[in-house]
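A.B. asks: Structure of the sequence below:
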Amino acid sequence: MLQEFLKNHRIILASGSPRRQVFFRELGIDFTVNLRPVDEVFPDHLKEAEISDYLAALKAKAFDGALKPNDILVTSDTIVWHRGFALGKPLNREEAISMIQGLNGDTHKVITSVCLTSTNKQVVFNDTTLVTFISLTKDEIEYYVDNYKPYDKAGSYGIQEWIGSIAISKIEGSYNNVVGLPTQKLYETLKDFASV
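C.D. replies: The predicted structure follows:
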């Protein structure tokens, strides 16, 4: 269905995330993957969705001057926001364990921003999901980190993995957003973006 709206466009996904690529295939979107290095640093005063919005748009800037008239570039960023701090991807085992211990027995926000860019316009949108963890033991946290190595995931966990099955007591909002893409909002926004 979406492909009808996109038939005159080339969709470029600037993400190496296998999970986002699966979502694109499930939405029936033909796309190419093109990655460009970006230093993902944001101003200190930004909070919550302002951070992921900024980083999604920053990733698009790496393609300045490279897009053709029928191209639609899709860039995105996911953060975990907890007690006034943004949690990105952990640098090592100790940081991964520490991040999950911080989320333990508490509720946090998972925010994903998506930036759609063409040669003549840009739209940034985001979605927020509330996720509540039960209290895990240190052994359970270490088991997860050692066996699933969540170093490519914001907040040090993947909801689609073992920890999502045993540790998450409640989720409010889009599950796919926590995995890494607000697919329902993407579907609607991409349809509008391609139609105008």
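A.B. asks: okay, CA-based contacts and neighbour counts for the rest of this
C.D. replies: Fine.
A.B. asks: Next, the buried residues of the helix or strand where Q101 lies.
C.D. replies: Using DSSP states H and E, Q101 sits within helix 93-103. If you call a residue buried by 16 or more other CA atoms under 10 Å, then helix 93-103 has these buried ones: 93, 96-101, 103.
A.B. asks: same question, stretch 67-76
C.D. replies: With burial defined by 16+ other CA under 10 Å, the residues of stretch 67-76 counted as buried are 67, 71-76.
A.B. asks: The structure of the following sequence is requested for comparison with the preceding one:
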Amino acid sequence: MPLSAPNSSLARPRLVLASNSPRRRQLLTDLGVAYEVRLREVAEDFPPHLVRAEVAEYLAAHKAAAYAPDLAPDELVLTADTIVCLEDDVLNKPADATEAVRMLQRLQGRAHDVYTGVCLLAGDGRRVVFSDQTRVHFRPLSLAEIEHYVTQYQPLDKAGAYGAQDWIGMVAVTRLEGSYFNVMGLPVHRVWEELEKLGAVGF
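C.D. replies: Coordinates of the predicted model:
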């Protein structure tokens, strides 16, 4: 006889996704997690002394703080920020196509690191901040390939000027060390684990 579902699910906090990223929305949907989207403008500046994972975690926590005053006691907001690091240089979203081409020229033929910082902030004050790292290896790319990608896919909303799920991911990424979904914008294995601890998901 199958076990009945626990009644504790009635007390689960309601998840708010504070992101306009279609990739993050799809990943949460694929996880089977119910959520609502709530958006507001938050500056993505960070202190210059921060490096790598510190930047991603700072930005995620900074975004969550902007939602804190309006969270209901039974709500839990999820914020995230993905950055691309070439050594210690942070490559955020390019300002225009020219900068996107320049970023991809720097990445081609080299390995770089992708960090996604995540903050889970509950309306009752509980807060978890973490990040995940994936090392991405690019094969050498021609200028024509780079310009084709930038022209056709307009990756101006993506850190490092590329999406691993796009054409360039199929032709350029030769190896990943870490989570592929982290490169897409959300380390779903860690997110699920932390949501379980907070009582937001489970069986």
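A.B. asks: Fetch the TM-score of the aligned pair.
C.D. replies: TM-score of the superposed chains, computed with TM-score structural alignment, normalised by the length of the first structure, equals 0.95; 193 aligned residues with a CA RMSD of 1.4 Å.
A.B. asks: tell me, the helix holding Q101 of the first structure lands on which residues of the second structure?
C.D. replies: Residues 97-107 of the second structure are where helix 93-103 of the first structure aligns, with TM-score structural alignment as the criterion.
A.B. asks: contacts for that stretch?
C.D. replies: For stretch 97-107 of the second structure, contacts defined as CA atoms under 8 Å, 6 or more residues apart in numbering pick out 86, 91, 94, 138, 141, 143, 146-147, 150-151, 154-156, 160-162.
A.B. asks: go with 6 Å
C.D. replies: Contact with stretch 97-107 of the second structure is made by 94, 161, as judged by CA atoms under 6 Å, 6 or more residues apart in numbering.
A.B. asks: Quick one: the strands in the first structure, in order.
C.D. replies: 10-13, 31-33, 71-82, 85-87, 107-117, 122-133, 168-172 (DSSP state E).
A.B. asks: Could you identify the longest helix within the second structure?
C.D. replies: helix 53-67 (DSSP state H).
A.B. asks: okay, the strands of the first structure in JSON lines with distance to F42 of the first structure next?
C.D. replies: Formatted as JSON lines, those follow (distance: least, CA to CA, whole Å):
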{"stretch": "strand 10-13", "distance to F42 of the first structure": "22"}
{"stretch": "strand 31-33", "distance to F42 of the first structure": "24"}
{"stretch": "strand 71-82", "distance to F42 of the first structure": "12"}
{"stretch": "strand 85-87", "distance to F42 of the first structure": "11"}
{"stretch": "strand 107-117", "distance to F42 of the first structure": "14"}
{"stretch": "strand 122-133", "distance to F42 of the first structure": "16"}
{"stretch": "strand 168-172", "distance to F42 of the first structure": "27"}
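A.B. asks: measure the residue lying farthest from the centre of the first structure to N92 of the first structure for me?
C.D. replies: No residue in the first structure sits farther from the centre than D139, which is 27.9 Å out by CA atoms, centre = their mean. D139 of the first structure sits at a distance of 17 Å from N92 of the first structure (criterion: CA to CA, to the nearest Å).
A.B. asks: got it, and L186 of the first structure?
C.D. replies: In terms of CA to CA, L186 of the first structure sits 32 Å off from N92 of the first structure.
A.B. asks: Which one's more surrounded, the two?
C.D. replies: L186 (21 against 13; other CA atoms under 10 Å).
A.B. asks: what do we get in the second structure for that one?
C.D. replies: In the second structure, L186 of the first structure lands on V191 (TM-score structural alignment).
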